[in-house]
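Participant: A predicted structure for the sequence below; I have some questions about it.
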Amino acid sequence: MPQPHRVQSGILVNLDSPVLFDCGSGVLPRLLNCASIGHVFLTHLHLDHVADVMSLIKAKWLCESHDLRIYGPSGTREWISRVFDAYPYMLGRMNIEVFEMADQDRVSLGRYEIICAKTAHGMPSLGYGIADEEGRVRVVYSGDTEPVKSIAVLGNGADLLIHECSFPDSVPDVTNHTTPRMLGEMMAGVAVGRIILTHLYPHTIGFEDEMVATVHEYCGCDVTIGEDMETVVLDSGP
């Protein structure tokens, strides 16, 4: 949920070219060169993850960058069609391809491969892993989800897991999302280099240090709270 120093969900990964994962409200103004983005991967279709997609499409058109591939779970193609129905003046102005993905589907992007993992969010939803040219998964992004084995398996051996942690443990009966203890229990014994906690609801304000400590207690790896415009640089690997 937006706060004065935060916007909604969006993660830009520089592979051979920039790839955007989710595009919630406020993400577009944070993109320094939206024309360079040719691939967008959506974890699910809730508004806080897709609100700026149409704004991105129009911005690319205004920049005379007319090609865009959008990947997402079941329902993505119909959603895009309905968005264009609301803005018919944009029809035919862009070359947009939409791909509906499923668990374990893979997309090759130059030297890298995007791996899809089914998640649990009460609607069709996916997490994504990014594998290098050696086939090793380097980064995993959960999107919104309850703890699921597919993300833990995908993250085993990864350098970085970006995982939602929407509520502190003091909020009871959390479903469709994850708390620190739930995440820690899921990742206990999983070899991951670092975990960044994202998708923080206002309920987490004031509990950030406690949340980090709880996840670290289970996992033993470096755990931090994600910050808007934060840059993480991974080494080239072994």
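Facilitator: Thanks, I have it.
Participant: CA only for contacts and neighbour counts going forward, please
Facilitator: Noted.
Participant: can you count the residues close to residue 81?
Facilitator: Using other C-alpha atoms under 10 Å, residue 81 is surrounded by 12 other residues.
Participant: Ok, the one 5 residues further on next?
Facilitator: The criterion is other C-alpha under 10 Å. On that basis, residue 86 has 9 neighbouring residues.
Participant: what's the answer for the one 4 residues further on, then?
Facilitator: By other C-alpha under 10 Å, the residues close to residue 90 number 15.
Participant: was I right about it contacting residue 84?
Facilitator: Yes. Counting by C-alpha atoms under 8 Å, residue 90 touches residue 84, with 6.8 Å between them.
Participant: Touching both of the two, which residues are there?
Facilitator: Common contact partners of residue 90 and residue 84 (C-alpha atoms under 8 Å, 6 or more residues apart in numbering): none.
Participant: Can you get me a residue count around residue 33?
Facilitator: Neighbour count for residue 33, taken as other C-alpha under 10 Å: 12.
Participant: how close does it sit to residue 107?
Facilitator: Separation of residue 33 from residue 107 (C-alpha to C-alpha, to the nearest Å): 23 Å.
Participant: In this protein, which residue sits furthest out from the middle?
Facilitator: Residue farthest from the centre of the chain, counting by C-alpha atoms, centre = their mean, is residue 89 at 29.5 Å.
Participant: residues in contact with residue 174?
Facilitator: Here residue 174 is in contact with residue 167 (C-alpha under 8 Å, 6+ apart).
Participant: could you measure the residue farthest from the centre of the chain against residue 155, distance?
Facilitator: Here residue 89 is placed at a distance of 42 Å from residue 155 (C-alpha to C-alpha).
Participant: Which residues does stretch 212-225 contact?
Facilitator: The contact list for stretch 212-225, computed with C-alpha under 8 Å, 6+ apart, reads 180-181, 183-185, 187-190, 192-198, 208.
Participant: before we move on, what about stretch 151-170?
Facilitator: Under the criterion C-alpha under 8 Å, 6+ apart, residues 117, 119, 127, 129, 136-145, 174, 177-181, 183, 186-187, 190-201, 203-204, 207, 211, 234 lie in contact with stretch 151-170.
Participant: residues of it that come out buried?
Facilitator: Neighbour-count burial for stretch 151-170 flags 151-152, 154-169 (criterion: 16 or more other C-alpha atoms under 10 Å).
Participant: this is the other structure I want to compare:
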Amino acid sequence: MLEVIFLGTGGIMPTRERNVPAIALRYNGEILLFDAGEGTVRQMNTAGLSPMKVDKIFITHFHGDHYLGLAALIQTMNLWNRERPLHIYGPKYTFEFVQNFLKTGFFRPGFDIHIHELGESRLKFNGYEVWSFGVEHGVPALGYVFKERDKRGKFLPEKLARYGLSGGPVLGKLEREGRIEWKGRIIHLEDVTGPRRRGVKVAYTGDTRPTERVRLFSEGADLLIHDATYLSPEHRGDSYHSTVGEACEVARRCSAKLLALFHRAFRYSYEEYLEGARFHCGDVNFLVPRDFDVLTHRAGKFDVRNLLEDGG
């Protein structure tokens, strides 16, 4: 099962209702963290998520609202006697920035921290991949894609019967090896299964102007989390952010199934922003996430609930 937990949905500075960016993605018991603005430890505690289950942190860029919670996260892990290594991924200068704050104050972590500077990369893990790609924000900055690996099709009883297969260890071997010899015949896995099932795809842009590269990497996403800081170009000015209308257009062009409008500027109330999104997005299936909203992927779509409203 895959869950996306919005720990902080605001932009630039925290408000009474929302914290700065941090998104937890929970997959098969593992928690991946995308950005870690100030207060992320508190947000995780409120959401019932343990920092000790985080082994990988992906930072989009080094503006304070996206990374200042890293030091507190690492110190919390150390306080709880963490032993497993922690991997931190980010754009150019990640090594320099992380090393600098690790030397601040009377603190040294008691576990290994591995720092990875990425360009356009494709990282392979157990059951999923994380892709990184450049975005346009005026400083070195990345977007990320979580892509669950495609799964084999289901075993089809009528095809199994055709080859005289009924289950048990022989099917386990076929699944592991992709082919077996059975009663003098070579049987391939695809001979007895249905179409492959596409893995879930979640794209997160971080802060960016709308770009063709964002569209390409987000193509066909089940969930696109796109910078939508402002409601109008006039409010944005010359900053390297996107408007709600621009984010909706990217989602429309890349055929995203669901768009999460992210990094809402503190000048907008939820109601004002939602009204603007309804005006701009038209036929796009969109969501204005709140802190502690949880998106759970079931049966090909995301269900939404809020941890605070639903009691956890």
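Facilitator: Received the coordinates, thanks. What you are looking at is a predicted structure, and each value in this text was computed from that prediction instead of being measured.
Participant: on that earlier part again, okay, and which of the contacts of stretch 151-170 of the first structure map to strands?
Facilitator: Counting by DSSP state E, these place 117, 127, 129, 137-141, 194-198 in strands.
Participant: what do we get in the first structure for residue 129 of the second structure?
Facilitator: Residue correspondence to the first structure (TM-score structural alignment): residue 129 of the second structure is matched to residue 113.
Participant: Counting neighbours, what do you get for its match?
Facilitator: Residue 113 of the first structure: 20 surrounding residues under other C-alpha under 10 Å.
Participant: any idea how far whichever strand or helix holds it is from the chain center?
Facilitator: Counting by DSSP states H and E, the element that carries residue 113 of the first structure is strand 112-118. When distances are taken as C-alpha atoms, centre = their mean, to the nearest Å, strand 112-118 of the first structure is centred 12 Å away from the chain's centroid.
Participant: neighbouring contacts of that strand?
Facilitator: Residues contacting strand 112-118 of the first structure (C-alpha under 8 Å, 6+ apart): 15-16, 101-108, 125-133, 135, 150-151, 154.
Participant: Mean distance between it and the second structure after superposition?
Facilitator: For strand 112-118 of the first structure, the mean deviation from the second structure after alignment is 0.6 Å (mean C-alpha distance after the TM-score superposition for the first structure).
Participant: quick one: what's aligned to residue 42 of the second structure in the first structure?
Facilitator: Checking TM-score structural alignment: residue 42 of the second structure goes with residue 29.
Participant: Contacts only, for that match.
Facilitator: Per C-alpha under 8 Å, 6+ apart, neighbours of residue 29 of the first structure: none.
Participant: which SS class is it?
Facilitator: helix (DSSP: H, G, I helix; E, B strand; the rest coil).
Participant: coming back round to it: could I get the ones in strands among the contacts of stretch 151-170 of the first structure as JSON lines with neighbour count and distance to residue 75 of the first structure?
Facilitator: Formatted as JSON lines, these follow (neighbours: other C-alpha atoms under 10 Å; distance: C-alpha to C-alpha, whole Å):
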{"residue": "117", "neighbour count": "26", "distance to residue 75 of the first structure": "16"}
{"residue": "127", "neighbour count": "29", "distance to residue 75 of the first structure": "16"}
{"residue": "129", "neighbour count": "25", "distance to residue 75 of the first structure": "21"}
{"residue": "137", "neighbour count": "23", "distance to residue 75 of the first structure": "27"}
{"residue": "138", "neighbour count": "23", "distance to residue 75 of the first structure": "28"}
{"residue": "139", "neighbour count": "25", "distance to residue 75 of the first structure": "25"}
{"residue": "140", "neighbour count": "28", "distance to residue 75 of the first structure": "23"}
{"residue": "141", "neighbour count": "25", "distance to residue 75 of the first structure": "20"}
{"residue": "194", "neighbour count": "19", "distance to residue 75 of the first structure": "32"}
{"residue": "195", "neighbour count": "26", "distance to residue 75 of the first structure": "30"}
{"residue": "196", "neighbour count": "18", "distance to residue 75 of the first structure": "28"}
{"residue": "197", "neighbour count": "24", "distance to residue 75 of the first structure": "27"}
{"residue": "198", "neighbour count": "21", "distance to residue 75 of the first structure": "25"}
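Participant: Could you single out the nearest of the residues you listed to residue 9 of the first structure?
Facilitator: The closest of these to residue 9 of the first structure turns out to be residue 198 (C-alpha to C-alpha; 8.5 Å).
Participant: And residue 122 of the first structure, how far from residue 201 of the first structure?
Facilitator: If you go by C-alpha to C-alpha, the gap between residue 122 of the first structure and residue 201 of the first structure works out to 18 Å.
Participant: Residue 48 of the first structure now?
Facilitator: Distance, residue 48 of the first structure to residue 201 of the first structure, by C-alpha to C-alpha: 12 Å.
Participant: Mutual contacts of those two, please.
Facilitator: Both residue 48 of the first structure and residue 201 are contacted by residue 1, under the criterion C-alpha under 8 Å, 6+ apart.
Participant: before we move on, the earlier item: filter the contacts of stretch 212-225 of the first structure down to the buried ones, PyMOL style.
Facilitator: Applying 16+ other C-alpha under 10 Å to the contacts of stretch 212-225 of the first structure, the buried members can be selected in PyMOL as follows:
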select buried, resi 180+181+183+184+185+187+188+190+192+193+194+195+196+197+198+208
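Participant: Checking residue 104 of the second structure next. Helix, strand or coil?
Facilitator: Secondary structure, three-state DSSP: residue 104 of the second structure is coil.
Participant: Would you mind finding the match for it in the first structure?
Facilitator: In the first structure, residue 104 of the second structure lands on residue 86 (TM-score structural alignment).
Participant: And for residue 142 of the second structure?
Facilitator: Using TM-score structural alignment, residue 142 of the second structure pairs with residue 126 in the first structure.
Participant: Just give me the neighbour total for that match.
Facilitator: Residue 126 of the first structure is flanked by 30 other residues according to other C-alpha under 10 Å.
Participant: And for residue 136 of the first structure?
Facilitator: The tally of other residues near residue 136 of the first structure (other C-alpha under 10 Å) stands at 17.
Participant: That one and residue 237 of the first structure, how far apart?
Facilitator: Residue 136 of the first structure sits 9 Å away from residue 237 of the first structure, taking C-alpha to C-alpha as the criterion.
Participant: Run through the residues that contact the equivalent of residue 273 of the second structure over in the first structure.
Facilitator: Alignment note (TM-score structural alignment): residue 273 of the second structure maps to residue 208 of the first structure. Going by C-alpha under 8 Å, 6+ apart, residue 208 of the first structure touches residue 225.
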